[in-house]
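Trainee: Quick one: sequence plus predicted model below, questions after.
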Amino acid sequence: RPWLASVASGELAEDTTNREMEDPENNVPKLPHDKKWKQQQLPAWQPIATPRNTVITLALTGSLLLIIGSILVASNNQITQIVERYDNRCSLNATRCNISMSINEDMENSGNPLHFSYGLTNYFQTFRRYVKSRSDWQLADVDGTLETCDPLEKYDNGTTGSRTLYPCGLVANSYFNDTFKAFYCPPNSGTCELLTGDDWKSTDISWQSDRDKKFKARPLASDETNVGPQGFPLPPVDNENFIVWMRVAGLPTFRKLYSTVGRSFQKGGEVRVEITNNYPVSSFDGTKSIILEEVNWMYGKNDFLGILYLLWGCLCLISAVAFAVYQHVHPRVIGDPDLIPAVAKEVATT
């Protein structure tokens, strides 16, 4: 069959390509402009991974990672942090519970206020049904559906009948409702002062984009309620502790900022935290803790990033040494024709 021979020789394919490129009206080929960009003739650099280049690249990369990791670890070690677990020391729904945080090192407020946070463990906020159960339209006070709040779009508390929840959804209605007050007791002093104002500030703790665009409070409508299954009124949706809670954590062990502390604490002093312990965690085997920490250019204390850089740096250096030793023991000449298989040689010569 003649057309098979044409296909085999490439004539048919070439003819088809030419016909597709021609302008049927003016019979002018539709060729790209004769420019390096459109003709794919731009200068390019294609590195060849020779053993020498590979060893040098791995050694330089490993050294750079070790330097960065050392800086991160050193900076992280300069941050003073105090963590106290309290769920096992405070009775649930008790009137008040006092936890003391001893200041063993000076905690300086040098341009960045200290952070007071609460921490939870074994709490999976990224569970699919949980994280999807919210209405960003309702939170931003714009027209939109509430069906995304399933299964907590409405709630019947047994007295007022079924009403639309505001805010609706599992994320909002699992709001962390423990409250905290802090008192600072200077060293060698028998009195403690309540932290207020800029010394205990619960504003500017959320993302500004969330405050400006995503959370807009409004009064309750007649067919709405802000009391959900937990049995307490939820705060306004523009409350910053609520906004912080609504930005779900990616890992089951997390902490969320509760307030900033705009003062320094001296070594030997004590911070006493008065806690209203309302939030149950025993049902999912979780724990609760309070965290007081300094803040520097790395934000808060976090060992993970620095250790990760050090591990990858060590891995790169070990790989560089392994490649160098192997190349020294079993050298390979680049471009040696004897390394080409015999079959490939026959194909190349025919």
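Mentor: Yes, it's here.

Trainee: CA only for contacts and neighbour counts going forward, please
Mentor: Noted.

Trainee: For burial, what's the neighbour tally of Lys17?
Mentor: I think there's a mix-up here, since residue 17 is Thr and not Lys. Residues lying near Thr17 (other Cα atoms under 10 Å) number 11.

Trainee: Quick one: the strands in this structure, in order.
Mentor: Under the criterion DSSP state E, the chain contains strands at 81-85, 97-102, 114-120, 154-156, 162-165, 179-185, 193-194, 224-225, 254-261, 270-276, 288-293.

Trainee: buried ones in the fourth one?
Mentor: Neighbour-count burial for strand 154-156, with 16 or more other Cα atoms under 10 Å as criterion, is recorded at 154-155.

Trainee: Can you list the helices and strands that that strand packs against?
Mentor: strand 162-165 (3 or more Cα pairs under 8 Å, 6 or more residues apart in numbering; DSSP states H and E).

Trainee: which residues touch the strand it packs on?
Mentor: For strand 162-165, the external contacting residues (Cα atoms under 8 Å, 6 or more residues apart in numbering) are 152-156, 223-228.

Trainee: Tell me the buried residues within those.
Mentor: 152-155, 224-228.

Trainee: Could you provide those in JSON lines, with additional columns for distance to Met101?
Mentor: As requested, the buried ones among the contacts of strand 162-165 are exported to JSON lines (distance: Cα to Cα, whole Å):
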{"residue": "Leu152", "distance to Met101": "38"}
{"residue": "Glu153", "distance to Met101": "41"}
{"residue": "Lys154", "distance to Met101": "42"}
{"residue": "Tyr155", "distance to Met101": "40"}
{"residue": "Glu224", "distance to Met101": "42"}
{"residue": "Thr225", "distance to Met101": "38"}
{"residue": "Asn226", "distance to Met101": "35"}
{"residue": "Val227", "distance to Met101": "34"}
{"residue": "Gly228", "distance to Met101": "34"}
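
Trainee: adding another structure so you can compare the two:
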Amino acid sequence: MKNPVYVYYQLENYYQNHRRYVKSRHDGQLRSPEDEHDVKSCVPEDNVGGESIVPCGLVAWSLFNDTYDFTRNNQKLSVNKKGISWASDRDSKFGKNVFPKNFQKGSPIGGKSLDPKIPLSEQEDLIVWMRTAALPTFRKLYGKIDTDLEAGDTIEVLLQNNYNTYSFNGKKKLVLSTTSWLGGRNDFLGIAYLTIGSICLSLAVFFSVLYLAKPRQLGDPSYLSWNRSPGGGR
């Protein structure tokens, strides 16, 4: 596998597109300290002890917090976690002068403490997580391995299993993958295009055969408005 090798965590049976879950956040709070106390849309994770939580809401509160340590042939293999989020998110959606406040562990799913000294625009794990997935099975980027992995290498992973997926019958997977100028592999779109295309082709053949076997009778053009007498007397 040629570098960079992308490290993803995959969650299954996790509905990040649930209406209540998606709405429990406030993007303005992520951008500006002036909106720090505007947490009415973040219930139930809006405040603690009467003080606003930054970032607030169910999405941030359920931040994925498993960690992975890699070794290759008994040598430590570093994972680069810089640049894993979209540059537009770091520059526009998350403020450089907004810092986590009152954000603590405690989520029944997992939860993760954020460093209060690091602005939200540099908390890339959070930024990746806050871009919610549309499907119940999804992958999110954990980091990048900036060295080549050769055939025959022995890769070992030390996993800290902090994130609780048992409560919703979910599953977790660790995925190593590469990409090209065409992007990464995604079977879903290819299967969807082939399925819809096959259905359309089958319907086109069916209606063509139906038309040849039993053509529709043409309508009587005398009933067209411009062929009828304007006076209506004849």
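Mentor: That came in fine, so what should we check first? Bear in mind the structure is a predicted one, so any value in this text is a computation, not a measurement.

Trainee: about what we covered before: closest to Met21 of the first structure out of the strands of the first structure?
Mentor: strand 254-261 (60.0 Å; Cα to Cα).

Trainee: mean deviation (superposed) between the closest one and the second structure, please.
Mentor: After superposition onto the second structure, strand 254-261 of the first structure sits on average 1.0 Å from its aligned residues (mean Cα distance after the TM-score superposition for the first structure).

Trainee: Report the aligned residue range of the second structure for that strand.
Mentor: Mapped onto the second structure using TM-score structural alignment, strand 254-261 of the first structure spans residues 138-145.

Trainee: And the contacts of the matching stretch?
Mentor: Against stretch 138-145 of the second structure from outside (Cα under 8 Å, 6+ apart): 3-12, 77-82, 84, 125, 128-129.

Trainee: Show me which of the residues you listed are buried.
Mentor: 4-12, 77, 79, 81, 84, 125, 128-129.

Trainee: which bit of the first structure covers the longest helix along the second structure?
Mentor: Identified as the longest helix of the second structure according to DSSP state H is helix 187-213. Helix 187-213 of the second structure corresponds to residues 303-329 in the first structure, going by TM-score structural alignment.

Trainee: Just checking the distance from the matching stretch to the centre of its chain.
Mentor: Its chain's average C-alpha position is 27 Å from that of stretch 303-329 of the first structure, according to Cα atoms, centre = their mean, to the nearest Å.

Trainee: Show me what Arg90 of the second structure aligns to in the first structure.
Mentor: In the first structure, Arg90 of the second structure lands on Arg211 (TM-score structural alignment).

Trainee: how many neighbours does its match have?
Mentor: Neighbour count for Arg211 of the first structure, taken as other Cα under 10 Å: 18.

Trainee: and what of the one 3 residues further on?
Mentor: Using other Cα under 10 Å, Lys214 of the first structure is surrounded by 19 other residues.

Trainee: okay but it is in contact with Ser135, surely?
Mentor: No. With contact defined as Cα atoms under 8 Å, Lys214 of the first structure does not reach Ser135; the gap is 10.6 Å.

Trainee: ok so, going back, so which of the strands of the first structure is nearest Val7 of the first structure?
Mentor: strand 254-261 (64.2 Å).

Trainee: So what angle separates the directions of that closest one and strand 288-293?
Mentor: Strand 254-261 of the first structure and strand 288-293 are oriented at 50 degrees to each other (axes from the mean of the first three to the mean of the last three Cα atoms, to 10 degrees).

Trainee: list the contacts for the residue sitting nearest the centre point of the second structure?
Mentor: Per Cα atoms, centre = their mean, the C-alpha nearest to the average position across the second structure is that of Ala133, at 2.5 Å. Ala133 of the second structure is in contact with 15-17, counting by Cα under 8 Å, 6+ apart.

Trainee: Over to Gln230 of the first structure?
Mentor: 173-174.

Trainee: Ile243 of the first structure now?
Mentor: 206, 210-211, 215, 237.

Trainee: Name the nearest residue to Thr179 of the first structure, sequence neighbours excluded.
Mentor: Thr276 (5.2 Å; Cα to Cα, 6 or more residues apart in numbering).

Trainee: any idea what that neighbour aligns with in the second structure?
Mentor: Counting by TM-score structural alignment, Thr276 of the first structure corresponds to Gln160 in the second structure.

Trainee: is it true that its match touches Tyr68?
Mentor: Yes. The pair Gln160 of the second structure / Tyr68 is scored as a contact, 6.6 Å apart, by Cα under 8 Å.

Trainee: more crowded one of these two?
Mentor: Higher neighbour count among Gln160 of the second structure and Tyr68: Tyr68, with 17 against 11, using other Cα under 10 Å.

Trainee: Provide a list of residues in contact with that one.
Mentor: So Tyr68 of the second structure contacts 157-160 (Cα under 8 Å, 6+ apart).

Trainee: Just send those back as a markdown table, with distance to Arg228 of the second structure too.
Mentor: Shown next, in a markdown table, are these (distance: Cα to Cα, whole Å):
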| residue | distance to Arg228 of the second structure |
| --- | --- |
| Val157 | 83 |
| Leu158 | 84 |
| Leu159 | 82 |
| Gln160 | 82 |
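
Trainee: What subset of those residues is buried?
Mentor: Using 16+ other Cα under 10 Å, no member of the contacts of Tyr68 of the second structure is buried.

Trainee: Over in the first structure, see which of these survive.
Mentor: On the basis of both residues aligned by TM-score structural alignment, their matches' Cα atoms under 8 Å, what survives of the contacts of Tyr68 of the second structure in the first structure is 157-160.

Trainee: rewinding a little: I'd like to know how far the residue nearest to Thr179 of the first structure sits from Thr203 of the first structure.
Mentor: Distance of Thr276 of the first structure to Thr203 of the first structure, given as Cα to Cα, to the nearest Å: 20 Å.

Trainee: And Phe176 of the first structure, by the same measure?
Mentor: 17 Å.

Trainee: mean deviation of the longest helix of the second structure from the first structure?
Mentor: Its aligned residues in the first structure lie a mean 2.4 Å from helix 187-213 of the second structure after superposition (mean Cα distance after the TM-score superposition for the first structure).

Trainee: so what secondary structure elements neighbour that helix?
Mentor: Using 3+ Cα pairs under 8 Å, 6+ apart as the contact test, no helix or strand touches helix 187-213 of the second structure.

Trainee: In stretch 157-176 of the second structure, which residues are buried?
Mentor: For stretch 157-176 of the second structure, by 16+ other Cα under 10 Å, it's 163-165, 172.
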